[in-house]
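S.K.: Next come a sequence and a model predicted from it.
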Amino acid sequence: MTEQEVLEAVRGLIPAIRERAAEAEEARRIPDSTVKELAEAGFFRLLQPKRYGGVEADPVTFYTAVKEIAAACGSTGWIASVLGVHPWQLGLFPVQAQEDVWGETPNARISSSYAPTGKITPVEGGFRVSGRWSFSSGCDHADWVFLGGLITGPDGAPVDMRTFLLPRSDYRIDDVWNVIGLSGTGSNDIVVEDAFVPEHRTLSFSLTSACDCPGNEVNTAALYRLPFAAVFSTTISTPIVGMAQGALDAYVKHTKQRISVSYGNKVAEDPHAQVRIATASSEIDAAWALMERNISELLRHAEAGQELPFELRLRTRRDQVLATQRCIKAVDMLFESAGGRALAHGNAIQRGWRDAHAGRVHAVNDPERALTMYGKGLLGFPVADNMI
């Protein structure tokens, strides 16, 4: 399938995904049928290397699909984005790690939890890994997991931060996900008890930041020379743009039918409501347009074999974190004027509001950190951060 054929196939699933949104919330995980349909549509192969049956799509195509899924169901959009980006990251790992996962199971899925909360002990040939990692979205639908971990020197100080790749047999899932937003993502805890991870199933964040990874030896497409920070942060913000768009669509539909209890007039005729719709839609469009522009520019530089401009990398993080802020502003503006009926369980406006705010608290959406980096860079100060 071409990337456009995959996108059209995903669009054909949107009505059913929207219908299952309440089911996902109640079950606290995405229905198996939705994951199966997305897989059959080719969605999870969009960013997978061609040598393992993937599409190697333009990342904007991937993010477009995510945005449209998230507009129908925020939790499904979040899971689609996170599980869908991991084939791209695996493509950066040593070839043996890719073979371990895709050699016999090209459809294998990977969840993640990058905060380095576990214990990593270097041993001959690799590492012993133990601990608990939280917020592994979609882990119930995954066969492997990426876990973040710090490697320390003899004095106990960190000397490297890596991603460790573990199969499902090496960890258990603790069902702890009971939350008010993105409640259908099943973002449960991963628990590892003294598992061995061979060296080839690890990848340093310093390499992903340098855009020079072992997997580039075989996966030579420009897609795999993009910075992890740009790809992953956009992976987190894009579903929030979709959630805001879904809330806006629901608000417009709701407003067309709404009669003001206080004034007895049609709310659609209220100029204040019209202004809110215009302003919210502009914030959402701006969020998407800037992220799309930045990812496309990064890809063009990579396709030309050029070094990625540092200012562009900083700008990508700036616009990503502000995209989330713009969408939070939009959903707040809509929700606060949607009226009491928007509070009802199952109402898409309140669900979009809750889901967007839940996505906002992800660590990559920390505005002060990202914006400080951009300001420092333009003022000529050195900026050293793995998330650029």
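M.R.: Cool, the structure landed. Numbers count the residues shown, from 1 in each chain.
S.K.: use CA for all of it now, contacts and neighbours both
M.R.: Noted.
S.K.: measure residue 202 to residue 139 for me?
M.R.: Counting by C-alpha to C-alpha, to the nearest Å, the separation of residue 202 from residue 139 is 19 Å.
S.K.: which one of these two has more residues nearby?
M.R.: With neighbours defined as other C-alpha atoms under 10 Å, residue 202 and residue 139 compare such that residue 139 has more, 27 against 23.
S.K.: Test my guess that that one contacts residue 187.
M.R.: Yes: using C-alpha atoms under 8 Å, residue 139 and residue 187 qualify as a contacting pair, with a distance of 6.9 Å.
S.K.: what touches both of the two?
M.R.: Applying C-alpha atoms under 8 Å, 6 or more residues apart in numbering, one finds that no residue jointly contacts residue 139 and residue 187.
S.K.: so what does whichever strand or helix holds residue 277 touch, helix or strand wise?
M.R.: Per DSSP states H and E, residue 277 falls inside helix 271-303. Helices and strands touching helix 271-303, by 3 or more C-alpha pairs under 8 Å, 6 or more residues apart in numbering; DSSP states H and E, are helix 59-72, helix 228-257, helix 310-335.
S.K.: Turn these into CSV, including distance to residue 288 and mean neighbour count.
M.R.: CSV is the format used below for these (distance: least, C-alpha to C-alpha, whole Å; neighbours: other C-alpha atoms under 10 Å):
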stretch, distance to residue 288, mean neighbour count
helix 59-72, 9, 25
helix 228-257, 7, 24
helix 310-335, 7, 23
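S.K.: right, and those - which one's nearest residue 86?
M.R.: With C-alpha to C-alpha as the measure, helix 228-257 is the member of the helices and strands packed on helix 271-303 nearest residue 86 (9.2 Å).
S.K.: Please tell me how far the closest one is from the chain's geometric centre.
M.R.: 12 Å (C-alpha atoms, centre = their mean, to the nearest Å).
S.K.: could you say what helices and strands it packs with?
M.R.: If you count contacts as 3+ C-alpha pairs under 8 Å, 6+ apart, helix 228-257 packs onto helix 59-72, helix 74-90, helix 205-210, helix 271-303, helix 310-335, helix 348-360.
S.K.: Among those helices, which comes closest to residue 380?
M.R.: Per C-alpha to C-alpha, nearest to residue 380 of the helices and strands packed on helix 228-257: helix 310-335, 10.8 Å.
S.K.: between the closest one and helix 271-303, how many degrees?
M.R.: 160 degrees (axes from the mean of the first three to the mean of the last three C-alpha atoms, to 10 degrees).
S.K.: hang on, the earlier thing: could you dump the helices and strands packed on helix 228-257 into JSON lines with distance to residue 41 added?
M.R.: Output for the helices and strands packed on helix 228-257, formatted as JSON lines (distance: least, C-alpha to C-alpha, whole Å):
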{"stretch": "helix 59-72", "distance to residue 41": "11"}
{"stretch": "helix 74-90", "distance to residue 41": "12"}
{"stretch": "helix 205-210", "distance to residue 41": "29"}
{"stretch": "helix 271-303", "distance to residue 41": "23"}
{"stretch": "helix 310-335", "distance to residue 41": "28"}
{"stretch": "helix 348-360", "distance to residue 41": "25"}
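S.K.: Second structure for comparison follows:
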Amino acid sequence: MPSFPTSGTDLHVRTQELASVASRYAERADADRMLSPAVTDGIVDAGFARHFVPARLGGTEGTAAGLLGAVSTLAQGCTSAAWSASVIAGAGRMGAYLPEEGQDELWAKGANTVVVGALMPRGSATAVSGGWRVTGEWAYTSAVGFSDWALVCALVPQDGARVPWFFALPRRDYDVADTWTSLGMRGTASNTLIADNVFVPAHLGFTRQDMIEGRSVGSRARCHTAPLRLLSGLLFGAPALGAARAALRVWADDARTGAEEEELSLRTALARATIAVDGAALLLERAAGVADAPAAGPLELTRNPADCAYAVERLVDVVEGLLRASGSSGQLAGHPLQRIWRDVHSLASHVALRFDPAAGAYGSQLLQPGPGSGTP
């Protein structure tokens, strides 16, 4: 039976409690290269897995703004936990592009089913009677260790071309190789998912283009009809906002013990960093509002990715400056600031957060004449 929906308000309240738990386990997650069960269970219980699941299957059909607030709150406790929560929510959204029979199977045990996404087309699929045979290895699959299902991207021969499709695999059909030894975001356990000649029924596949354009099946909720470009930067950028806020808190706590003659420079540095974080938050909040709006024009479609990438650049700059200003103490093993510094640098390297490609598309739109161009 479908689980009872969790509201966006419930998600926010539960995430505030979860952030405290995640904070206590953050150093251990960094050392172990995985999240504690107390944290992974909390992510599911808070409602992240169900946040974008269709309502007919017990999901919340939540908003981008609600997810931004919850993920950034969780990141104040642990960036890796927040990233995992965000990508699980995003993968749940992807399930809405399956045929309804596939959706019913994916969420047969309830909307809290943990789905992860392997987004790059690093596999191959061959059509067979009744479905497909899928083989591939997908590195950097965040949260795969506590997943119930995975949506993997594979190339399908079609009309002389190779077209990216997503295929839903239950946990029994894939293995996980321990390959994640990153500088930062270590707790995400973004290991390699491996599938070897797995049979996938036809109702458990959909084209990547359906997801990119927001061609959902059976749901007209905006979280399912919104084009991917309105959401992807938010999903990956939201953890950076909370991480920067955590860095501000840690740095301010340390600064309170500074020498009196340094107080003016400390106050100035803290004010500048806080204003920069607030500015980045405004950009991300605007992007979330656009994603939640009933429709978006060409300007918004190109501005959202640029806004998110630019915001994350500024957040990385803030954390960079705070670490430098902390002296040697902030760089000591076990100090939260150096862990946050590693985390934000790692997450900012994600392809969805690269500013130049996003800015190029946005700039091209700004140069277009007429209404909706962003220029007179």
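M.R.: That came through, no problem. Being a predicted model, the structure only gives us computed values, none of them experimental.
S.K.: Dump the helices and strands packed on helix 271-303 of structure 1 to TSV, plus distance to residue 93 of structure 1.
M.R.: Converted to TSV, those look like this (distance: least, C-alpha to C-alpha, whole Å):
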stretch	distance to residue 93 of structure 1
helix 59-72	19
helix 228-257	12
helix 310-335	22
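S.K.: Minimum distance to residue 114 of structure 1: which of those has it?
M.R.: Here helix 228-257 is closest among these (C-alpha to C-alpha), at 11.2 Å.
S.K.: circling back to that earlier point, could I get the buried residue list for the helix holding residue 277 of structure 1?
M.R.: Residues of helix 271-303 of structure 1 classed as buried by neighbour count (16 or more other C-alpha atoms under 10 Å): 273, 276-277, 279-281, 283-288, 290-292, 294-295, 297-299, 301-302.
S.K.: residues in contact with the corresponding residue of structure 2 for residue 6 of structure 1?
M.R.: Using TM-score structural alignment, the partner of residue 6 of structure 1 in structure 2 is residue 11. Residue 11 of structure 2 is in contact with 46-48, 70, counting by C-alpha under 8 Å, 6+ apart.
S.K.: try residue 199 of structure 2
M.R.: Taking C-alpha under 8 Å, 6+ apart as the test, what residue 199 of structure 2 contacts is 131-134.
S.K.: The same query, at a cut-off of 7 Å, please.
M.R.: When contacts are counted by C-alpha atoms under 7 Å, 6 or more residues apart in numbering, residue 199 of structure 2 touches 132-134.
S.K.: what does residue 21 of structure 1 give?
M.R.: Listed by C-alpha under 7 Å, 6+ apart, the contact set of residue 21 of structure 1 reads residue 73.
S.K.: And it, what's its match in structure 2?
M.R.: Structural alignment (TM-score structural alignment) places residue 21 of structure 1 against residue 26 in structure 2.
S.K.: The host helix or strand of its match: which residues count as buried?
M.R.: Assessed by DSSP H and E, residue 26 of structure 2 sits inside helix 8-32. Of all the residues in helix 8-32 of structure 2, those buried under the rule 16+ other C-alpha under 10 Å are 8, 11-12, 14-16, 18-23, 25-30.
S.K.: Can you check which part of structure 1 stretch 122-139 of structure 2 sits on?
M.R.: Counting by TM-score structural alignment, stretch 122-139 of structure 2 corresponds to residues 117-134.
S.K.: Flag every buried residue along that stretch.
M.R.: 117-121, 126-134.
S.K.: do stretch 37-53 of structure 2 as well
M.R.: In terms of neighbour count (16+ other C-alpha under 10 Å), stretch 37-53 of structure 2 has its buried residues at 39-40, 42-53.
S.K.: In structure 1, what stretch matches that stretch?
M.R.: Going by TM-score structural alignment: stretch 37-53 of structure 2 matches residues 32-48.
S.K.: what comes into contact with the matching stretch?
M.R.: Defining contact as C-alpha under 7 Å, 6+ apart, one finds that stretch 32-48 of structure 1 is touched by 3, 6, 9-10, 17, 54-57, 62, 84-85, 87-88.
S.K.: nearest to residue 29 of structure 1, of these?
M.R.: Checking the contacts of stretch 32-48 of structure 1 against residue 29 of structure 1 by C-alpha to C-alpha gives residue 17 as the nearest, at 12.9 Å.
S.K.: Look up how far residue 303 of structure 1 lies from that closest one.
M.R.: Counting by C-alpha to C-alpha - residue 17 of structure 1 and residue 303 of structure 1 are separated by 35 Å.
S.K.: so what corresponds to residue 96 of structure 1 in structure 2?
M.R.: That one, residue 96 of structure 1, aligns with residue 101 by TM-score structural alignment.
S.K.: What's the separation between its match and residue 202 of structure 2?
M.R.: Taking C-alpha to C-alpha, one finds residue 101 of structure 2 at 10 Å from residue 202 of structure 2.
S.K.: Among the two, which residue is more densely surrounded?
M.R.: It is residue 202, of residue 101 of structure 2 and residue 202, that has more neighbours when counted by other C-alpha under 10 Å, with 18 against 11.
S.K.: List the contacts of whichever residue in structure 1 pairs up with that one.
M.R.: Structural alignment (TM-score structural alignment) places residue 202 of structure 2 against residue 199 in structure 1. Residue 199 of structure 1 makes contacts with 125-126, as judged by C-alpha under 7 Å, 6+ apart.
S.K.: Tell me the residue in structure 1 aligned with residue 244 of structure 2.
M.R.: With TM-score structural alignment defining the correspondence, residue 244 of structure 2 maps onto residue 244 in structure 1.
S.K.: residues in contact with that match?
M.R.: Applying C-alpha under 7 Å, 6+ apart, the residues near residue 244 of structure 1 are 284, 327, 330-331, 352, 356.
S.K.: try 10 Å
M.R.: Applying C-alpha atoms under 10 Å, 6 or more residues apart in numbering, we find residue 244 of structure 1 in contact with 67, 70-71, 74, 238, 250, 280-281, 283-284, 324, 326-332, 334, 349, 352-353, 355-356.
S.K.: Of the buried residues of stretch 117-134 of structure 1, which pair is most distant in space?
M.R.: By the measure C-alpha to C-alpha, 126 and 134 form the most distant pair in the buried residues of stretch 117-134 of structure 1, at 23.3 Å.
S.K.: what's the mean deviation for the helix or strand harbouring residue 105 of structure 2 versus structure 1?
M.R.: Counting by DSSP H and E, the element that carries residue 105 of structure 2 is helix 100-106. With mean C-alpha distance after the TM-score superposition for structure 1, helix 100-106 of structure 2 departs from structure 1 by a mean of 1.1 Å once superposed.
S.K.: Who are the packing partners of that helix?
M.R.: strand 161-170 (3 or more C-alpha pairs under 10 Å, 6 or more residues apart in numbering; DSSP states H and E).
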